[in-house]
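Participant: Below are the sequence and a predicted model for it; my questions follow.
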Amino acid sequence: MPSRILTALCLLLSVSLAQAERIKDITSIAGVRSNQLIGYGLVVGLDGTGDKAPFTTQTFRNMMAEFGITVPAGTDPKLKNVAAVSVTTDLPPFAKPGQRVDVTVSSLGNAKSLRGGQLLFTALKGADGNIYAVAQGNLVVGGLGVEGNDGSRVTINIPSVGRIPNGATVEQTVPTSFASGDSLIFNLDQPDFTTANALVDKINSMMGPGTAEALDATSVRVSAPRDTSQRVSYLAMIENLEIETGDDRAKVVINSRTGTIVMGQHVRVDPVAVTHGSMTVTINENLAVSQPNALANGSTVVVPQTSINISNGGDNRMFKFGGTVTLEEVIKAVNEIGTAPGDLMAILEAMKQAGALRAELIVI
C-alpha cells in the first residue's frame, strides 16, 4: 500500500466484538451529576494589558463604592491593569462546604492578556441563582502575547484565558436524590437494548431475581437499601461487576474538515456500481462448498471466495461491488488504487444514497 495513502487517509477499524466492561465505566447514576457554576469579577494587577470596556469601569466604580470610596463622576479611571472576566467551574457531585475546586477565568472585554493578574473575590452561582462557591487567587496563564510599537504582534496560545488551581471554595452542597427512595437508576452512556438486558441479568444473578429491571435502552432501575452507609457499600459492589456489552450499530463517520474516515466492523455493501474518475474496481464474492471425505471428521461448510480486479486509466470508469462484500475488502480495493479522502467520501455518500451501504453515515 503506498505510504501516501497512509498519510492522506485514516481508516480506523473499530473492533466491536463483545467485551467485558465494568458497570461503573459505562453507566452513571441518575441524579448524581456535576453542576456548572458561573460568576462575574475583576482581575487586577495586569501589566498594562487590561481592557477599556465601559462595563469594566462601571464594575470598578461599584466595587470601590462597596469599600466606601466614591470615584468622582465624569472622570475616567483609565484602567490599564484591570480586566472584567467570567469565572466558571464544574461543581462535582457530593462536594461539601470547605472543599476546593479549580476555576477557569476568561476575559469579557478587549484585554490583551491576563498574565500576572489576580482574581478578586467572586461569587459563583448556579442555574437557580444561589451562590455555591466563591473564587479568588492568582491566575496561571499558558498563553503569551507580545506587541511592537509598529503594531506587529506575536501571540502564543490564548493569553486572555487562565486557570486558578483550587481557586474556589465550596460554600454549600447541591442536594441530590441519592439517599432517597427504595431504588436507583443506572443510565447507560450509550443506549443499547442488548447491554441493558445484560446489565439486568448480571445484577439479578448476583443480588437475586427482581433486583434490577430495564426501563428502556438507557435506564435500569435497581433496588437499593434505604440506609445510606449500606447503599454506598451496595453500589460499590454493583459498579465493579463486569458485563458483556452489545455490539454497536454499523457506522461510517466522516470528518469533512480533516479527511478522516472511521468505519465500524459491521459495515456491509450490497451489489452496486459506482462511476468515479478513471478508476475501475471489481469485487466479486463467490460461495463454495467445502465437504470432507468419508474418512475425515468434519462438517460441510460454505467458504467465501473473493476475487478483486483493479485497473486505473483507459476508458474504464466503473466500480463494481458484489454482494456480501466486507469492510476489509472495500478498504483494500480503494487503497490499491490510491483513492484520496475526498474521493472516498464522495463514493461512500453516493453508495448510502443508493441504499447499498449497510451502515449509518455520520458527517461531522
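Facilitator: Right, received. Where do you want to start? Small disclaimer: the values here were computed from a predicted structure and weren't measured.

Participant: Please count neighbours and contacts with C-alpha atoms only from this point.
Facilitator: OK.

Participant: How much space separates residue 232 from residue 21?
Facilitator: Distance, residue 232 to residue 21, using C-alpha to C-alpha, to the nearest Å: 21 Å.

Participant: next one: residue 249
Facilitator: From residue 249 over to residue 21 the distance is 18 Å, taken as C-alpha to C-alpha.

Participant: I'd assumed residue 105 was in contact with residue 167.
Facilitator: No: applying C-alpha atoms under 8 Å, one finds residue 167 not in contact with residue 105, separated by 10.1 Å.

Participant: More neighbours: which of these two?
Facilitator: residue 105 (27 against 20; other C-alpha atoms under 10 Å).

Participant: Touching the lengthiest helix in the chain from outside, list them.
Facilitator: If you go by DSSP state H, the chain has its longest helix at helix 193-207. Contact partners of helix 193-207, identified using C-alpha atoms under 8 Å, 6 or more residues apart in numbering, comprise 23, 188, 210-214, 216-220, 238, 241, 243-246.

Participant: residue nearest the centroid of this structure?
Facilitator: residue 189 (11.2 Å; C-alpha atoms, centre = their mean).

Participant: my guess is that one contacts residue 26, does it?
Facilitator: Yes: with contacts defined as C-alpha under 8 Å, residue 189 counts as touching residue 26 at a distance of 5.6 Å.

Participant: Over to stretch 333-345 now: how far is its first residue from its last?
Facilitator: Distance across stretch 333-345, first residue to last, is 15 Å (C-alpha to C-alpha).

Participant: Please compare the first structure with the one that follows:
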Amino acid sequence: MHTSHTSHKRHQFWPQAALWLLASLFVAGTVHAYRIKEVAAVEGVRSNQLTGFGLVVGLDGTGDQTTQMPYTSQGIANYLQQLGITLPAASLSQLQLKNVAAVLVTAQLPAFARPGQTIDVTVSSMGNSKSIKGGMLIATPLKGADGEVYALAQGNIVVAGAGAAAGGSKVQINHLSAGRIPGGAQVERIVPTPLLEGNSINLGLEASDFQTARRVAQAINKRFGEGSARALDGRTVKVSAPMESDARVSFIAEMEELPLEASIPSAKVVINSRTGSIVLNQAVSLGPCAIAHGNLSISISSTPVVSQPNALSTGGQTVVTEKSNIQIKQEPGILIQVPASTQLSDVVRALNALGATPQDLLAILQAIKAAGALNAELEVI
C-alpha cells in the first residue's frame, strides 16, 4: 500500500480582467466636478448611535435556553415586575422560556430627528437562541452615550432567512439570529445641534487635503463675496452665515450645491493581505525597473514500509514504518523589464505582464516601492 501527502505552491495567473477593471475605475489626468456637499459636511450635523437591551417573545421554541442564559430569565422577571407580577427569586433558575430570546437593539438617530418620528432598528440575539424569526420585540428603551433614553423600540422582526431541522439534519439559508424592524423605534428626545449658534459655521472635509480646502473656500468666496470663507487647515473651512434660521438654512442649501473641481488625490496603493485585494488610484505611476520572481515547489511523499520477521523466527513482530521523501524545487525566475508608466492603464498593463498571482503581487509591489520605482504610498489593511 502506498500513501503520499503532497504540498505544492504553484502560480496561477491573475486574470487580466481583474487589473483592467482597475483601469476602468480610474482614468489618469481626469478631474471630475463635485459639489461641496460631496466633499464636506457641516460640523455638528451628525447622527448618534443608540443601543438597548430587549426581549423577543413569540418564538416557536427557538428561544434561549434560560438555564444557560440567566440574563434572559432575569430580563423577563424585571419586565413582569413592571407589569405588577412578582416572581419568587427561587423560581428564576427553574424558568424554561423556550419562546423568549435576549437581544441587543441598535439604531442610528439622524440629525434633527423630532419626537414622534420613527427610525429603523436592528435586533441581534445575544444568547443561544436558534432563531428570532417570527418573534416580536417588546418595548425597549434605546439610550445614547450619555445614558439618556432617546427612542423606544417595539415591533415584529423581519428576518431575511429560513431554516429547518429534523432527525439530526439541518438546512439554513442566511442568518436567523439577527433582523430589522423598519420604523420600529419612535424618537422620544431631541438631540441639540450647534447649527444655529454663532455667526459662522464650519465645514469638515471628508479627507484631509489642503488643496481641496482652498478650492472650497474659493468657490464660496466667488459666490457670496470675498471674505465669506477661509480655510483654517487642511480639513476645516470656516464660513460666515446669516443669523436667522430660515436664511441660514437657505444659505447652507445653496452653498452645498456649488460646483467644485476636486484635486487629484495623492498616489496610493491599498493592499489587503488577507484577501489578496489590491486597489490603485489614478495618481499611481511606475518608474523603470526590472523584476525577477521565481517559483518554489515543495513536495513531501510518505511511503509505508512493512518489516516482517523470518518464517522460523521466534518472538519476531511485524513492524510498519514510514519512509519520507522531501523534494524542494525552485524554478528560475525570468527577469522582466518594466517600463516607466505615467498613466494607470500603463501601470495595469505593466503589472499584468508579470503574470503573478495576487499574493505574489503583494510582495512584488512592496519590493518595487523599496527600490524607489513605485511613486505611491503603500497602505496595508
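Facilitator: Yep, it's here. Bear in mind that the values here come from a model prediction, so they are computed numbers and not experimental data.

Participant: Would you report the TM-score computed for these chains?
Facilitator: The TM-score (TM-score structural alignment, normalised by the length of the first structure) is 0.84; 328 aligned residues with a C-alpha RMSD of 2.3 Å.

Participant: Can I have the buried ones of the contacts of helix 193-207 of the first structure as a ChimeraX selection?
Facilitator: Per 16 or more other C-alpha atoms under 10 Å, the buried members of these correspond to this ChimeraX selection:
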select :23,188,211,212,213,214,217,218,219,220,238,241,243,244,245,246
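
Participant: Out of the contacts of helix 193-207 of the first structure, which sit inside helices?
Facilitator: Filtering these for helices - DSSP H - leaves 23, 238.

Participant: Would you mind measuring from the equivalent of residue 144 of the first structure over in the second structure to residue 169 of the second structure?
Facilitator: Using TM-score structural alignment, the equivalent of residue 144 of the first structure in the second structure is residue 162. Distance, residue 162 of the second structure to residue 169 of the second structure, using C-alpha to C-alpha: 15 Å.

Participant: just the strands in the stretch 201-350 of the first structure please.
Facilitator: Counting by DSSP state E, counting those that start in this stretch, the stretch 201-350 of the first structure has strands at residues 212-214, 219-223, 242-244, 251-255, 260-264, 268-269, 272-275, 279-290, 301-312, 318-321, 325-326.

Participant: nearest to residue 54 of the first structure, of these?
Facilitator: Proximity to residue 54 of the first structure (C-alpha to C-alpha) singles out strand 251-255 among the strands of the stretch 201-350 of the first structure, at 41.7 Å.

Participant: can you name the residues of the second structure that that closest one overlays?
Facilitator: By TM-score structural alignment, strand 251-255 of the first structure lines up with residues 268-272 in the second structure.

Participant: That stretch vs the first structure - mean distance after superposition?
Facilitator: Following the fit onto the first structure, the mean deviation recorded for stretch 268-272 of the second structure is 1.8 Å by mean C-alpha distance after the TM-score superposition for the first structure.

Participant: residue ranges of the strands in the stretch 51-200 of the second structure, please?
Facilitator: Under DSSP E, counting those that start in this stretch, the stretch 51-200 of the second structure gives strands at 101-109, 118-125, 136-143, 149-156, 162-166, 169-173, 178-187, 200-205.

Participant: could you redo the ones you listed as a markdown table and give each row distance to residue 212 of the second structure?
Facilitator: Formatted as a markdown table, the strands of the stretch 51-200 of the second structure follow (distance: least, C-alpha to C-alpha, whole Å):
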| stretch | distance to residue 212 of the second structure |
| --- | --- |
| strand 101-109 | 30 |
| strand 118-125 | 34 |
| strand 136-143 | 37 |
| strand 149-156 | 37 |
| strand 162-166 | 49 |
| strand 169-173 | 46 |
| strand 178-187 | 37 |
| strand 200-205 | 8 |
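
Participant: Of those, which stretch is the most buried?
Facilitator: Most buried of these, by mean neighbour count (mean count of other C-alpha atoms under 10 Å): strand 101-109, with a mean of 24.

Participant: before we move on, the earlier item: leaving out chain neighbours, which residue sits closest to the match of residue 144 of the first structure?
Facilitator: In space, and not counting its chain neighbours, residue 162 of the second structure is closest to residue 173: 5.2 Å by C-alpha to C-alpha, 6 or more residues apart in numbering.
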